[in-house]
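S.K.: sharing a sequence plus its predicted fold:
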Amino acid sequence: MSKDRIGYRVRTKINRLDQNTIEKIKQYDTTLLADGAGSRIALSSDLKPVIQEKSIVGPAITLKLTLGDSLLVSKAIDIAQAGDIIVIDAFGTDMNAVWGDLKSLIAKQKNIEGIIIDGSIRDVSACREIGVQIYCKNIVCSSSTKNSPGEINIPIVCGGMNVHPGDIVVGDENGVVILPADDVDKILENAKKKQEMVEKIRQEIIKGKYISDNISEKMKQLGYEDESV
């Protein structure tokens, strides 16, 4: 079967950023990265951290499933390397789980960084005990079939965002962002500036200044005037 046949594409290799860049990304949380992007990079808020004991950062292994089926999930885990994050487009289904405790156990053995699922999982207690970080939309008890096509390491949509193989996924208690590999340097530069500005404002608040110069200037531009009570 051709690896380029739509619905049956399984690509085993992705481009991964160097570890030094990954470590730089780990210096910033998702809020700073989202602000630094200048455009939307955050997945929708209904993708929740079901199992989240730490922040995760790593390149995306992408997986597109047939609705209600999880045949290729095991293959995606097999392809993934230590530090990767598997991002699954399961069409947001709340009828069938595409992930459970046995898959978490394999992912743990392979040191996979985390799992992002636009869909459902089950075996939550066991998955939590295993400890692989998981973000998903739903928790259900029903399993999925394992006999339908899917595609690995192609562009997908997850949480309303386009995700390409090798894009950098960052997840923490605030949510998940997707950093396009080509934009990482610019996003980091802007995130650093935002971090410095936030720290400056924090110090001003500690000293008793509760409205920043930026806010005061913006209000002035909009025509606000101070009035004596």
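M.R.: That came through, no problem.
S.K.: CA only for contacts and neighbour counts going forward, please
M.R.: Fine.
S.K.: contacting residues around the residue most central in space within the chain?
M.R.: Central residue of the chain (C-alpha atoms, centre = their mean): residue 176, 3.6 Å from the mean position. With contact taken as C-alpha atoms under 8 Å, 6 or more residues apart in numbering, residue 176 is in contact with 30, 42, 43, 169, 170.
S.K.: roughly how far apart are it and residue 97?
M.R.: Separation of residue 176 from residue 97 (C-alpha to C-alpha, to the nearest Å) stands at 20 Å.
S.K.: also residue 80?
M.R.: According to C-alpha to C-alpha, residue 80 and residue 97 sit 20 Å apart.
S.K.: tell me where the chain has strands.
M.R.: Under the criterion DSSP state E, the chain contains strands at 48-51, 56-65, 85-89, 114-121, 133-139, 150-152, 156-158, 161-163, 168-172, 175-179.
S.K.: in addition, the following structure is provided for comparison:
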Amino acid sequence: MSDKKDKNIKKNSKKISQDLVERVGKLSTSLISDGMENSRTMNYRIKPIKGGMKIQGTALTVKVKPGDNLYLHKAIYKAEEGYVLVMENGENQEAAVWGEMMSRGALAVGLSGVVLEGFVRDLADIKELGLPIFAAGAYPKGPTVDGPGSINTEITCGGVKVCPGDLVFGDDDGVVVVAPEELEDVVKKAEAKLLREGERIKELEDGKLVPDWVNK
């Protein structure tokens, strides 16, 4: 439900089906990006804080004043299992907006992960905790906690529009975003490309060096 005390906090969007989320998790961001013809792929600065981290789930969006994280705190405790917290921060480079205690809170409520346009701190601790976090880097300076902000409104993160309820998927290559109404089609295209790549690998193993399409 919406927060009656704060008109800037909207209700959470419907979660994407677990079946689709699991199918996405068997793919890669590169395949999904290709399935969308390379649209809605976040810029290269947004990366996992630790190699091997993978994130997929339904977007819970947060917009904060650059260098402030009050509404990130509010969003953590509005979240549920299966949601990914995605933040617009105006590409702020003056302060970290996420750290160890926020990670512990996010794990306690069951968040699937966090995508931040800005910086984190307490890097060693949050790596050890294991919550998938994608961010622009690490920086020790802390934020203000004053607001204003909003939750579950359209935002921009990493140069990409993100709406509440979108599918958010990240791996070592970066982060992609897919609208729920497009997801089934995008996943089918990505799965088909994965199959074609498997067939090409088999051709190479069998000694066929030049693929047919090269000479068309």
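M.R.: That came through, no problem. The structure displayed is predicted, hence computed values, not measured ones.
S.K.: before we move on, the earlier item: and the strands of the first structure as TSV, adding distance to residue 38 of the first structure?
M.R.: Putting the strands of the first structure into TSV (distance: least, C-alpha to C-alpha, whole Å) gives the following:
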stretch	distance to residue 38 of the first structure
strand 48-51	23
strand 56-65	20
strand 85-89	23
strand 114-121	23
strand 133-139	24
strand 150-152	29
strand 156-158	20
strand 161-163	15
strand 168-172	16
strand 175-179	12
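S.K.: between those strands, which gets nearest to residue 4 of the first structure?
M.R.: Of all these, it is strand 150-152 that lies closest to residue 4 of the first structure, at 9.9 Å by C-alpha to C-alpha.
S.K.: could you point out the longest helix of the second structure?
M.R.: The residue-count maximum for a helix in the second structure (DSSP state H) belongs to helix 180-205.
S.K.: on average, how far is that one from the matching bit in the first structure?
M.R.: Aligned to the first structure and superposed, helix 180-205 of the second structure gives a mean residue distance of 0.9 Å (mean C-alpha distance after the TM-score superposition for the first structure).
S.K.: quick revisit: can you check which of the strands of the first structure gets nearest to residue 36 of the first structure?
M.R.: Nearest to residue 36 of the first structure, of all the strands of the first structure, is strand 175-179, at 10.4 Å by C-alpha to C-alpha.
S.K.: can you get me a residue count around residue 125 of the first structure?
M.R.: With neighbours defined by other C-alpha atoms under 10 Å, the count for residue 125 of the first structure comes to 12.
S.K.: do the one 4 residues further on as well
M.R.: The number of residues packed around residue 129 of the first structure, counting by other C-alpha under 10 Å, is 12.
S.K.: my read: residue 179 of the first structure touches residue 41, true?
M.R.: Yes. Between residue 179 of the first structure and residue 41 there is a contact under C-alpha atoms under 8 Å: 6.7 Å.
S.K.: of those two, who's got more company?
M.R.: Taking other C-alpha under 10 Å, residue 179 of the first structure and residue 41 do not tie; residue 179 has more neighbours (26 against 22).
S.K.: so who does that one touch?
M.R.: 41, 167, 168, 169, 170, 187.
S.K.: how many other residues sit next to the last one?
M.R.: So that's residue 187 of the first structure. 21.
S.K.: does it touch residue 31 like I think?
M.R.: No. Using C-alpha under 8 Å, residue 187 of the first structure is not in contact with residue 31; the gap is 11.8 Å.
S.K.: overlap in contacts, those two.
M.R.: Common neighbours of residue 187 of the first structure and residue 31, counting by C-alpha under 8 Å, 6+ apart, are absent.
S.K.: which position in the first structure pairs with residue 176 of the second structure?
M.R.: Matched by TM-score structural alignment, residue 176 of the second structure corresponds to residue 177 in the first structure.
S.K.: and the closest residue to its match other than its chain neighbours, how far is that from residue 194 of the first structure?
M.R.: Of all residues beyond its chain neighbours, the one nearest residue 177 of the first structure is residue 42 (4.2 Å), with distances taken as C-alpha to C-alpha, 6 or more residues apart in numbering. Per C-alpha to C-alpha, residue 42 of the first structure is found 17 Å from residue 194 of the first structure.
S.K.: which residue of those two possesses the greater neighbour count?
M.R.: A direct count of neighbours by other C-alpha under 10 Å for residue 42 of the first structure and residue 194 places residue 42 higher, at 24 against 17.
S.K.: show me what that one aligns to in the second structure.
M.R.: Aligning on TM-score structural alignment places residue 42 of the first structure opposite residue 41 in the second structure.
S.K.: so its match touches residue 162, yeah?
M.R.: No. If you go by C-alpha under 8 Å, residue 41 of the second structure and residue 162 don't touch, sitting 10.6 Å apart.
S.K.: overlap in contacts of those two?
M.R.: residue 177.
S.K.: and the residue nearest to the centre of the first structure, how far is that from residue 65 of the first structure?
M.R.: Distance of residue 176 of the first structure to residue 65 of the first structure, given as C-alpha to C-alpha: 20 Å.
S.K.: cool, residue 13 of the first structure as well?
M.R.: Counting by C-alpha to C-alpha - residue 13 of the first structure and residue 65 of the first structure are separated by 19 Å.
S.K.: these two - which one has more neighbours?
M.R.: residue 65 (22 against 13).
S.K.: and for that one, nearest residue in space, chain neighbours not counted?
M.R.: In space, and not counting its chain neighbours, residue 65 of the first structure is closest to residue 150: 4.6 Å by C-alpha to C-alpha, 6+ apart.
S.K.: could you check how many residues crowd around the one you found?
M.R.: Using other C-alpha under 10 Å, residue 150 of the first structure has 22 other residues around it.
S.K.: is it true that it touches residue 67?
M.R.: No. If you go by C-alpha under 8 Å, residue 150 of the first structure and residue 67 don't touch, sitting 9.5 Å apart.
S.K.: need the overlap of contacts for the two.
M.R.: Joint contacts of residue 150 of the first structure and residue 67 (C-alpha under 8 Å, 6+ apart) do not exist.
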